[in-house]
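In: Need coordinates for the following:
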Amino acid sequence: MDSVDLQVLAAARRWAAEGRRFAWVTVARTWGSAPRPPGSWLALRDDGRVEGSVSGGCVEDDLIARMRGNRLGGGQPFILAYGVTQEEAVRYGLPCGGTLELVVEPSPDPAQLEDLAARLGQHQLTQRQVDIASGTVTIAAAERGDALSWDGGRLITVHGPRWRLLIIGAGQVSRYLAHMALALDYEIIVCDPRKEYGPGWDVPGTRLVTTLPDDTLFALEPDARLAVVALTHDPKLDDMVLMEALKLPAFYIGAIGSRLNNAKRRDRLARYFDLSEQELARLRGPVGLAIGSRTPPEIALAILAEMTAVKNGVAVPLRDAVAEP
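Out: Next comes the predicted model:
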């Protein structure tokens, strides 16, 4: 889930532990252009301090004024709409006549926030449901394919686990890719059984493993929120993980190398590992968007940009040529 929203949850838990009163705000629906997507969170403390965002700032200013004016009290969730008219859209800084519909919980249950944090910490896909009429809030396990739902009376949001990235190889490109992916809240696992590379890995917030790539992959129990990127240039390592990953539900699978080397790789995978054309078509190789990248940080940027596009459902054609990095 979005790292901004994780910060909101952490702040709310901290405020609850300090005994502070705060409100919990969720973007339920948007029309037109909107700065934050449905499901985004904002926490608002009794003194006007804000964590997270729902707009470009003017809606937050109004929420702060409401909190300080004791107009966000009570215990029952309610709905707030902004930008219903063009005048309001301008007033609240919503671009292109955008409209926001927010669900406000004046007194969220701290125990439920702790439950939610614990589930997310264990990488559990979790559903949070707010019923406006009854005021009840429930947290339960979610299923793959569940999505945000809002019918004007009941808001269902789905959270976690974070997107995961398995990087094969602990070289220079991997180092830059890991740093960039951390900023997008990926959980990073770096696999490199080569004794020359592992000891030098020192990227904070990542996990280095030295088991064989295919064993590492299976230990992660791959799902549709996992990306696999092979960056060693060594067929004994890269092919080992690709031959398994292409049969599994990872949302992104890529391998570094030139057009020629990737053609040879596809031939090996088809010839010796019995991968179908459909499975091979999932392989992003040469990996990354074609942005003329040459240096390790540029290559990492191209990879992460392509990963982001695929994750967001943007159709990205395979690259047809790339220089050997």
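In: Going by C-alpha atoms from here, please, whenever you check contacts or count neighbours.
Out: Will do.
In: who touches the helix or strand where I188 lies?
Out: I188 belongs to strand 187-191 when assigned by DSSP states H and E. The contact list for strand 187-191 (Cα atoms under 8 Å, 6 or more residues apart in numbering) reads 162-170, 178, 181-182, 205-213, 216.
In: And the helices in the stretch 101-250 of the chain?
Out: Ranges of helices in the stretch 101-250 of the chain, per DSSP state H, counting those that start in this stretch, are 110-121, 172-183, 213-219, 235-245.
In: tell me the angle of the helix or strand harbouring L269 relative to helix 235-245?
Out: Counting by DSSP H and E, the element that carries L269 is helix 259-272. Angle, helix 259-272 to helix 235-245, by axes from the mean of the first three to the mean of the last three Cα atoms, to 10 degrees: 60 degrees.
In: Show me what helix 259-272 is packed against.
Out: helix 235-245, helix 277-280 (3 or more Cα pairs under 8 Å, 6 or more residues apart in numbering; DSSP states H and E).
In: and with 10 Å instead?
Out: Where contact means 3 or more Cα pairs under 10 Å, 6 or more residues apart in numbering; DSSP states H and E, helix 259-272 is packed against helix 235-245, helix 277-280, strand 283-284.
In: Mind listing residues that contact the second one?
Out: Pointing back at helix 277-280 there. With contact meaning Cα atoms under 10 Å, 6 or more residues apart in numbering, helix 277-280 is reached by 242-243, 245-248, 266-267, 269-270.
In: Also this sequence, please, to line up against the first:
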Amino acid sequence: MQSSDQEVLQRASDWLQQGYRAHLFTVIQTWGSAPRLPGAILVVREDGHLVGSVSGGCIEDDLADKAKHQQLPEQASIMEYGVNQAEAQRFGIPCGGQIKIFSEPLTHESQLVPMLESLAQRRLLKRSVHLPSGEVRHAYVLPEGQPRLESEWFHSYFGPQWRLLIIGANQLGSVLAAMAQALDFYVMICDPREEMRAEWHVEGADWLPGMPDDVVLEIVPDPHTAIVAVTHDPKLDDMALLEALKSNAFYIGALGAVKNQEKRKQRLRSFDLSEQEVNRLHGPVGLRIGSRTPAEIAVSILAELIQERSQVQQAGLSQAATTRAVA
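Out: Here you go, the predicted structure:
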């Protein structure tokens, strides 16, 4: 399954190949209760068709209307919405929020190729646009934070999609896989049991054959990867967790009651894992919300994933800000 950014950029590329012109909009900064975060993108075609989102809908409608009447900027520029209470109410921005958006005209599909390639290759791309001239520069970088204005340059980033590897194709695994895709995770599923493979019917998830520990090594977990074991079979879960806990995955969880989790941690300690590595395991997996059914447990797992992902993003922003300050 493609990430939301990939879907937006690929659709825009298709339009440009068909001879349409369009504009790419990127959220630079928000204040108050603006509904989208910095980095959110929207592409509006010259006839008002659009894909993506930068707000709850009203700003998109305004940009589409401007496109149909040829009122969008002809050069790279900055647009602001909700600068006062009246405009905030007009554009549906709650609590007087404000949004600053970068606008850039698109005339050829080649403008989007570097971003699509970076997403496909799971590499973080820094895209810098010079406002006075429209010059564009690309560079592969380490995490630097959110999109930002720096003198006459606008920097935005396109990078790895968040991934979720599920060990176990049972009912919980199925519900978790379906829900996670709605949250923009690229979902992978692993279960060596043939009877489970035969009954797997979740579209969009990538089935990875083989033993779970081998699969964990094959996907090379990075800081954008989460791994959750839900088979309830130590022979499958434990070996996968053994490799996962030594990886760079940002989240590792396993299904099971508190007593079973303690037994699992004792088994893991008998291998070459440090106490710090063992303590990375989230178990029982998910937030404590009183969940019992597979759907409720899936919600609790994804809630914890979102929480951990936000912390990872915030830590990256803090580190990037420190690095820039030192520089």
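In: picking up where we left off before, can you flag the buried ones in the contacts of strand 187-191 of the first structure?
Out: 162-170, 178, 181-182, 206, 208, 210, 212-213, 216 (16 or more other Cα atoms under 10 Å).
In: ok now the strand holding I188 of the first structure, how far from the chain's centre?
Out: Remark: strand 187-191 of the first structure is offset 15 Å from the chain centroid, using Cα atoms, centre = their mean, to the nearest Å.
In: Likewise for stretch 251-262 of the second structure?
Out: For stretch 251-262 of the second structure, the distance to the chain centre is 25 Å (Cα atoms, centre = their mean).
In: What is the burial count for the closest residue to M211 of the second structure other than its chain neighbours?
Out: In space, and not counting its chain neighbours, M211 of the second structure is closest to P192: 5.7 Å by Cα to Cα, 6 or more residues apart in numbering. By other Cα atoms under 10 Å, the residues close to P192 of the second structure number 16.
In: how about A23 of the first structure, what does it touch?
Out: 12, 42-46, 50, 63, 67, 72-73, 75, 77, 104-108.
In: Apply 7 Å and report the result again.
Out: Contacts for A23 of the first structure (Cα atoms under 7 Å, 6 or more residues apart in numbering) come out as 43-45, 104-108.
In: now do G97 of the second structure
Out: With Cα under 7 Å, 6+ apart, G97 of the second structure has these contacts: 31-34, 82, 88.
In: try 8 Å this time
Out: So G97 of the second structure contacts 30-34, 82-83, 88 (Cα under 8 Å, 6+ apart).
In: so where is the helix or strand containing E306 of the first structure in the second structure?
Out: Taking DSSP H and E as the criterion, E306 of the first structure maps to helix 296-311. Counting by TM-score structural alignment, helix 296-311 of the first structure lines up with residues 294-309 of the second structure.
In: Mean deviation, the matching stretch versus the first structure?
Out: Once fitted to the first structure, stretch 294-309 of the second structure is off its aligned match by 1.3 Å on average (mean Cα distance after the TM-score superposition for the first structure).
In: Identify each buried residue in that stretch, please.
Out: Using 16+ other Cα under 10 Å as the burial criterion, the residues of stretch 294-309 of the second structure that qualify are 294-305, 309.
In: related to what we said a few turns ago, and the helices and strands packed on helix 259-272 of the first structure as TSV, adding distance to Q124 of the first structure and mean neighbour count?
Out: Formatted as TSV, these follow (distance: least, Cα to Cα, whole Å; neighbours: other Cα atoms under 10 Å):
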stretch	distance to Q124 of the first structure	mean neighbour count
helix 235-245	22	20
helix 277-280	28	14
strand 283-284	27	22
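In: Identify whichever of the ones you listed lies nearest to G97 of the first structure.
Out: strand 283-284 (38.8 Å; Cα to Cα).
In: Quick one: list the elements packing against that closest one.
Out: For strand 283-284 of the first structure, the packing partners by 3+ Cα pairs under 8 Å, 6+ apart are strand 252-255.
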